[in-house]
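J.: quick one, structure for this:
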Amino acid sequence: MINELNRVVVTGMGIISPIGNNIPEFWKNIINEKNGVAPITKFDTANFKTKFAAEVKEFNGYDYFEKGELRKYDLFTQYALAATQEAVRNANLDFEKLNRNKIGVIWGSGNGGINTFQEQVIEFAKGNGTPRFNPFFIPKMIADIPSGVISIKYGLRGLNFSTISACASSNNAIIDAVNYIRLGKANIIITGGSEAAINESSIGGFNASRALSTKNESPETASRPFDISRDGFVMGEGAGALVLESLETALQRGATIIAEVIGTGMAADAYHLTGTHPEGEGAYLGMLDAIEEANISPDTIDYINAHATSTNMGDLTELKAIERAFGTRKSLAISATKSMTGHLLGAAGAIESIICILAIKNNLVPATINTLEIEEGFKDKFDFVLGKSKHKEINIALNNTFGFGGHIATTVFKKYND
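T.: Okay, here's the model as predicted:
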């Protein structure tokens, strides 16, 4: 019988991103407004409407895996394991001294091994229909593999699964991790998300749905959330990993507590396959749910890392939802860091949760770059942090993520107090 829910804290983080492949490098580049967007190098874009993306730079799988092991993993799984390695080290986890039966893994990805799938289908077509597939095709491709591989690597026998809710996937993974720890189903959970979808099929598919920016003449300014001239999102890739644990477990092992997770919210737009509700109904409900669960007043939120992908309708409806949830409050800082990292799809919630946690830790709001003129009717309603990061006391931060299909996932982080 459950008498009291466990408090959940963050004790470790790791990252692979377009602007840094470890937490110190990533945060340095975030606060220095580094832009991760550039022409695509992974394939020939001559015939594509969009020719740029936010690719991970200087990632070498051999820095993390032996050759025989590396061939078993799609790039999205490689990113997941690399980010987790840093998070485990950052959390100072000594698995030999812990009950591994009570340590779980919950991981999110919207696309899974889409590179592997594309490569294998192309090879099949070249073979005139002869079925010659890589024996690792299926485990490299399916989206649940990172959670399984992480558990195998560290011998973790607790709960283990993956979440898929498009661009809300990793935030949903974090929410599930929080809830299972609260219920005592696990003491520690490694959670987060990864994505490696910069290839012909993804860029072509998103182009076909008119979701991507086509500012090929100026790719570094293409991601401009909330700006009146925005024309679509910029695809990114990478992974974010968080170590979550019960407060009791963290204190018992003398862990350094980085932040506390105090609220989670989930909802659905119930409106359209790819479009957001015109009035941001799901976004509003998700934020309201998270605030109510955290048992706080909306006025106590200091910073929102907005989903804000730089799409015309998506950005506008999120602003409508924020105004409905928080009213007009000039002290509420809002920024959209996808302007630097691009949109990491299923991994977005994880790396933007990390940004929220680092913002709290450092009392610094990262900037939205590229944005010059805020959506009409909203520029004077909130503290949009544009161009340069801003020092500000941040005790509580909220992270929004929304996915195709109308999936809504919101998390609330707080500065840890004894």
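
J.: only C-alpha atoms for contact and neighbour calcs from this point on.
T.: Noted.

J.: isn't residue 8 up against residue 263?
T.: No - the pair formed by residue 8 and residue 263 falls short of the contact definition of C-alpha atoms under 8 Å, at 10.0 Å.

J.: who touches both of the two?
T.: When C-alpha atoms under 8 Å, 6 or more residues apart in numbering defines a contact, no residue borders residue 8 and residue 263 alike.

J.: which of the two has more neighbours?
T.: Between residue 8 and residue 263, counted using other C-alpha atoms under 10 Å, residue 8 has the larger neighbour count: 26 against 23.

J.: wait, what's in contact with that one?
T.: Remark: with contacts taken as C-alpha under 8 Å, 6+ apart, residue 8 is in contact with 178, 181, 182, 244, 245, 246, 247, 260, 261, 262.

J.: could you check how far the fourth one is from residue 256?
T.: Computed with C-alpha to C-alpha, to the nearest Å, the distance linking residue 244 and residue 256 is 12 Å.

J.: now do the shared contacts for these two.
T.: Common contact partners of residue 244 and residue 256 (C-alpha under 8 Å, 6+ apart): residue 11.

J.: of those two, give the one with the bigger neighbour count.
T.: Neighbours per residue (other C-alpha under 10 Å) separate residue 244 from residue 256, with residue 244 holding more: 30 against 15.

J.: to compare against the first, here's the next sequence to fold:
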Amino acid sequence: MRRVVITGAGTINALAHDVPGTLAAFREGRCGITPLDIRDRDRLAIQIGGQVHNWEPDEKFNRQQIVLYDKFTQFTLLAARQAVAQSGLNFDGHLGYDTGIVLGTAAGGVNTWDENYRTVYEEGKNRVHPFVVPKLMNSAAASHLSMEFNIKGPVFTVSTACASSNHAMGQAFQMVRMGQCRAMITGGSEAMLCFGGIKAWEGLRVMSKDACRPFSLTRNGMVQGEGAAVFVFEDYEQAARRGAEILAEVVGFAMTSDASDIVMPSKQGASRAMAGALRDAGMNAEDVGYINAHGTGTAANDKTECAAVADVFGAQADRLMISSTKSMHGHLIGGTGAVELLACIMALRDGVIAPTVGYEEPDPECALDVVPNVAREAKVNAVLSNAFAFGGLNAVLALRKAP
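T.: Purely as a prediction, here's the structure:
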């Protein structure tokens, strides 16, 4: 079993268009949730989101590429370029055959769906662009990423709702650990902030109209976000030989299914996923200093997750720090675990714990240290990153400080 390390990271989200800007926002406790700037906003009941502002695709891609790239693919490519550049890897030679890609997205090309439904139903046209299908398919970003970097190993996409990117990164981790690949490009992306994407989520009646306040007694729902985060996972010995900068080590992964309800989370399923990640990493409860929570800001998630943490960590739960950065960048659905992994890396590498912002009043059913409102300096050697999705699909990653 090989050791797996992270040697590159990239992102674009509501807080910043890169990793340094995102980490600065985490340290400052800055909220990127703003009024939406989209078509037909006045027809929406929910008019806020973690939207990527100042996004100019014409500055990143040529006209032929934009015809093929939905927004979620554009976000993926930008984040991947940052991650690969930081890693220093070049895939033009034999390494391209020994490298793979696993990405997560819940819905793929939602903007493309939305635009073309308008074309057919609202404008009454009988034809759409011939590249609509390859533009909207969930695997489009992974395919374009393989072509951009000459990646010829296993390339695929995982779609498990809000756990998509954690499942993707877990698969990438296992493939490097088992020796199937020497490196993997992995992470997740989502771009659902268009009229149809938001209208669909409105129907669930779990959305907040004003803010995301995880674990606070005054919370009133989740807030959607958009963006991507991509990482390079690499065989530790290869990274050490070439003197690569190591951001963190991935040491464990577990996934479970609640098998109970399509939208209501289960404490048992979440508990088994966290306990499984600890076992896979060979860690005990006392080893973990921080958990990046799923923390959506809904009563169902927050109470269930806190109960699961208490169940797994027992007496150790009182000293744990647990925070939800969704309060700052919104819930990126299939891409959310990838952006949240940046907070885990920051905790391990920089000794800074990202806060849960918008916290107003303690909830007796969430009586944990949720790092309210202000980032905290703290030395931690191991962390967990939680993702608990609709459908009862759970995925938890365990990381350690870089060796």
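
J.: residue 68 of structure 1 matches what in structure 2?
T.: Matched to structure 2 by TM-score structural alignment, residue 68 of structure 1 sits across from residue 64.

J.: count the neighbours of its match for me.
T.: A count of nearby residues for residue 64 of structure 2, using other C-alpha under 10 Å, gives 8.

J.: try residue 128 of structure 2
T.: For residue 128 of structure 2, the count of nearby residues is 13 (other C-alpha under 10 Å).

J.: wait, is it part of a strand?
T.: No - membership of residue 128 of structure 2 in a strand is not supported by DSSP: H, G, I helix; E, B strand; the rest coil, which gives coil.

J.: trace it over to structure 1, please.
T.: Per TM-score structural alignment, the equivalent position to residue 128 of structure 2 in structure 1 is residue 133.

J.: which SS class is the nearest residue to that match once chain neighbours are set aside?
T.: Excluding its sequence neighbours, the residue lying closest to residue 133 of structure 1 (C-alpha to C-alpha, 6 or more residues apart in numbering) is residue 120, at 6.5 Å. Secondary structure, three-state DSSP: residue 120 of structure 1 is helix.

J.: please tell me how far the alignment partner in structure 2 of residue 120 of structure 1 sits from residue 81 of structure 2.
T.: In structure 2, the residue equivalent to residue 120 of structure 1 is residue 116, according to TM-score structural alignment. To residue 81 of structure 2, residue 116 of structure 2 is 29 Å away according to C-alpha to C-alpha.

J.: residue 260 of structure 2 now?
T.: For residue 260 of structure 2 relative to residue 81 of structure 2 (C-alpha to C-alpha), the value is 40 Å.

J.: higher neighbour count, the two?
T.: Under the neighbour definition other C-alpha under 10 Å, residue 260 of structure 2 and residue 81 were set side by side, and residue 81 has more, 20 against 12.

J.: got the buried residues for whichever strand or helix holds the more buried one?
T.: Using DSSP states H and E, residue 81 of structure 2 sits within helix 71-87. When burial is assessed from 16 or more other C-alpha atoms under 10 Å, helix 71-87 of structure 2 yields the following buried residues: 71-84, 86-87.

J.: and stretch 19-37 of structure 2, by the same measure?
T.: For stretch 19-37 of structure 2, the neighbour count (16+ other C-alpha under 10 Å) marks 19, 22-23, 25-27, 29-34, 36 as buried.

J.: need the helices for the stretch 101-250 of structure 1, in chain order.
T.: In the stretch 101-250 of structure 1, helices defined by DSSP state H, counting those that start in this stretch lie at 114-126, 137-141, 145-154, 169-182, 200-208, 247-252, listed in chain order.

J.: deepest in the core, which of those is it.
T.: Scoring the helices of the stretch 101-250 of structure 1 by mean neighbour count under mean count of other C-alpha atoms under 10 Å gives helix 169-182 as the most buried, with a mean of 27.

J.: so stretch 237-250 of structure 1 aligns onto which residues of structure 2?
T.: Matched against structure 2 by TM-score structural alignment, stretch 237-250 of structure 1 falls on residues 226-239.

J.: distance from the helix holding residue 81 of structure 2 to structure 1 after superposition?
T.: After superposition onto structure 1, helix 71-87 of structure 2 lies on average 0.3 Å away from the residues it aligns with, using mean C-alpha distance after the TM-score superposition for structure 1.

J.: that helix: how far from the chain's middle?
T.: Averaging C-alpha coordinates over helix 71-87 of structure 2 and over its chain gives two centres that are 14 Å apart (C-alpha atoms, centre = their mean, to the nearest Å).

J.: other SSEs contacting it?
T.: With contacts defined as 3 or more C-alpha pairs under 8 Å, 6 or more residues apart in numbering; DSSP states H and E, the secondary structure elements packing on helix 71-87 of structure 2 are strand 4-12, helix 140-149, strand 183-190, strand 227-235.

J.: quick one: that helix to strand 183-190, angle?
T.: Between helix 71-87 of structure 2 and strand 183-190, the angle comes out at 150 degrees (axes from the mean of the first three to the mean of the last three C-alpha atoms, to 10 degrees).

J.: on that earlier part again, check the buried residues of stretch 19-37 of structure 2 against residue 368 of structure 2 and report the nearest one.
T.: Comparing these against residue 368 of structure 2 with C-alpha to C-alpha places residue 29 closest, at 18.9 Å.

J.: trace the closest one over to structure 1, please.
T.: Aligning on TM-score structural alignment places residue 29 of structure 2 opposite residue 33 in structure 1.

J.: just residue 213 of structure 2 next, same as before
T.: In the superposition onto structure 1, residue 213 of structure 2 corresponds to residue 224 when matched by TM-score structural alignment.

J.: near its match, how many other residues are there?
T.: 32.

J.: from what I see, it and residue 370 are in contact.
T.: Yes - the criterion here is C-alpha under 8 Å, and residue 224 of structure 1 meets it with residue 370 at 5.1 Å.
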